[in-house]
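J.: Task: produce atomic coordinates for the following.
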Amino acid sequence: MAERGLRARLTGAVLALGLLASACSSSSDAGDGELSAVDITKTAYQVPAVSLDATTGESFSLTESTEKPLTLVFFGYVNCPDICKMVMSNIASALTRVDEKVRDDVQVVFVTTDPARDDRQALAGYLGRFDPTFVGLTGEIEPLREAAEGFHVAWQKGKKLPGGGYDVTHGTQIFLVDGEDKVPYFWKQDTSAAVLAEDLTLLVKES
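T.: Sure, this is the predicted structure:
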């Protein structure tokens, strides 16, 4: 219950930053030809030109290394007990539902909010359970915070857990980065694979 309370307060804080400035259709509207993502095109965030350490073993820039027309970015951590697994599973499932052309135009990037534990190896093992093509990013705390701030994502280390370790509270949106390194849309954590697949198909057609 305490964990859910922390996540609820964090979500409220993120929403207060203006993530819901634009109205959107319900996520149950998949298949009607309209996007179900939250539209923030009027206040689209500019992706920070920060470089992090990628699971590929190379430096990865959120602006220079995102070469595909669409990039999905999610902030989370390997030891996340529930939401991160659900979101990453839904993203992976969505990409199995779309045409090959759509899949080829989408890159998925997972940015850790727990760099103390999430090194390249930990991220690679974690993301490999969902899709080995997903790119994981880690690094020093300051560049990671700079990246998070660019997406208006709040995150902080929580209290120690009874069984050891600790929790990390963080924003749970799936962000879309376009070819101009802007973030025009995001999806909520409970967006289904079917809805995400429908939206990605529409967005690739428009790109």
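
J.: C-alpha from now on. contacts and neighbour counts both.
T.: Noted.

J.: Within its local environment, how many residues does residue 158 see?
T.: 14 (other CA atoms under 10 Å).

J.: Run through the strands of this structure in chain order.
T.: Ranges of strands in the chain, per DSSP state E, are 38-39, 45-46, 51-54, 59-61, 70-76, 106-112, 135-138, 155-160, 166-170, 174-177, 182-183, 185-187.

J.: Can you say which of those is packed in most?
T.: strand 135-138 (a mean of 27; mean count of other CA atoms under 10 Å).

J.: what packs against it?
T.: If you count contacts as 3 or more CA pairs under 8 Å, 6 or more residues apart in numbering; DSSP states H and E, strand 135-138 packs onto strand 51-54, strand 106-112, helix 120-128.

J.: The structure of the following sequence is requested for comparison with the preceding one:
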Amino acid sequence: MNPRSTRIARLVPMAAAIGALAVLSTACASPSQEVAQASQVSSQQSKYKGTELGIPTPIPPVTLTDFNGKPYDLKANAAGKLTLVYFGYTHCPDECPTTMADLASALRLIPADTRAKVQVVFVTTDPDRDTGPVMKAWLGKFDPSFIGLTGTVAQVDNAAKLAATPVEPPKKNPDGSVEVDHGTQVNAFGTDGLAHVVWLSGVAPKDIAHDITLLS
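T.: Below you'll find the predicted structure:
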């Protein structure tokens, strides 16, 4: 059967008082967006098209496994680059592929020298099914430069918490379907190692490209 995905979103309390912004939706196909009013800069004040965080989120200092089976230090590999991190899964029927397609489109809109300073990292929230080859083939459909990361459920959960992104472990239902809950924001970690901006579901590629130019 097809897996079922639900979206969870809320402000995630962090030990260092980091606020997170995410999208709330009850079904993957038709997200209803409720933007939290805490821990963000008002759209009138912000220069970004995405959601500017009042309290930037540090990039998680974690080591996961890339889709080639090699250890991947997220913080170390982000040094000197604008790193766009998304937590999702390849069996997602709409939100995850749409986001990857939007990021790929946005990157095609920016100059080559700016593009060279940007990397996209996809962290699976469904590690049992998202093996390295599965992620590599799936991400390659959008952009072969996209990086896929995996780990144990506990490792992914820890990375997501540090990135202020809500996720829940996959749940298998009696009918064989799988529920995979995760926040839908793209975290844009700048060269300073902080995410000042997140893009929620539905932000247009041209607006993402606008922000990338400012952040790079």
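
J.: Do you know the score for how well these two fit?
T.: With the length set by TM-score structural alignment, normalised by the length of the first structure, the two chains reach a TM-score of 0.83; 190 aligned residues with a CA RMSD of 2.2 Å.

J.: To residue 193 of the first structure, which of the strands of the first structure lies closest?
T.: Taking CA to CA, strand 185-187 is the member of the strands of the first structure nearest to residue 193 of the first structure, at 11.1 Å.

J.: The aligned partner of residue 213 of the second structure in the first structure and residue 78 of the first structure, how far apart?
T.: In the first structure, the residue matched to residue 213 of the second structure (TM-score structural alignment) is residue 201. The gap separating residue 201 of the first structure from residue 78 of the first structure is 28 Å, by CA to CA, to the nearest Å.

J.: Now the strands of the first structure in JSON lines, please, with extra columns for distance to residue 121 of the first structure.
T.: Putting the strands of the first structure into JSON lines (distance: least, CA to CA, whole Å) gives the following:
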{"stretch": "strand 38-39", "distance to residue 121 of the first structure": "33"}
{"stretch": "strand 45-46", "distance to residue 121 of the first structure": "29"}
{"stretch": "strand 51-54", "distance to residue 121 of the first structure": "10"}
{"stretch": "strand 59-61", "distance to residue 121 of the first structure": "15"}
{"stretch": "strand 70-76", "distance to residue 121 of the first structure": "16"}
{"stretch": "strand 106-112", "distance to residue 121 of the first structure": "12"}
{"stretch": "strand 135-138", "distance to residue 121 of the first structure": "10"}
{"stretch": "strand 155-160", "distance to residue 121 of the first structure": "21"}
{"stretch": "strand 166-170", "distance to residue 121 of the first structure": "19"}
{"stretch": "strand 174-177", "distance to residue 121 of the first structure": "23"}
{"stretch": "strand 182-183", "distance to residue 121 of the first structure": "28"}
{"stretch": "strand 185-187", "distance to residue 121 of the first structure": "28"}
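
J.: Any idea which of the ones you listed gets closest to residue 9 of the first structure?
T.: Closest among these, once you apply CA to CA, is strand 166-170, at 9.5 Å.

J.: mean shift between that closest one and the second structure?
T.: Here the mean offset of strand 166-170 of the first structure against the second structure after fitting is 1.0 Å, by mean CA distance after the TM-score superposition for the first structure.

J.: Give the other helices and strands that that strand contacts.
T.: Strand 166-170 of the first structure is packed against helix 2-14, strand 155-160, with contacts defined by 3+ CA pairs under 8 Å, 6+ apart.

J.: just to revisit the earlier point, tally of neighbours for the match of residue 213 of the second structure?
T.: Counted with other CA under 10 Å, the neighbours of residue 201 of the first structure add up to 20.

J.: In this structure it contacts residue 98, no?
T.: Yes: contact criterion CA atoms under 8 Å: residue 201 of the first structure and residue 98 qualify, at 6.8 Å.

J.: From residue 137 of the second structure, how far off is the residue nearest to residue 205 of the second structure when sequence neighbours are not counted?
T.: Spatially, and ignoring its direct neighbours in sequence, residue 205 of the second structure is nearest to residue 106 (4.5 Å; CA to CA, 6 or more residues apart in numbering). According to CA to CA, residue 106 of the second structure and residue 137 of the second structure sit 21 Å apart.

J.: The two: which is more packed in?
T.: residue 106 (20 against 14).

J.: Spatially central residue (nearest the centroid) of the second structure, please.
T.: Residue closest to the mean C-alpha point of the second structure, counted by CA atoms, centre = their mean, is residue 86 at 1.4 Å.
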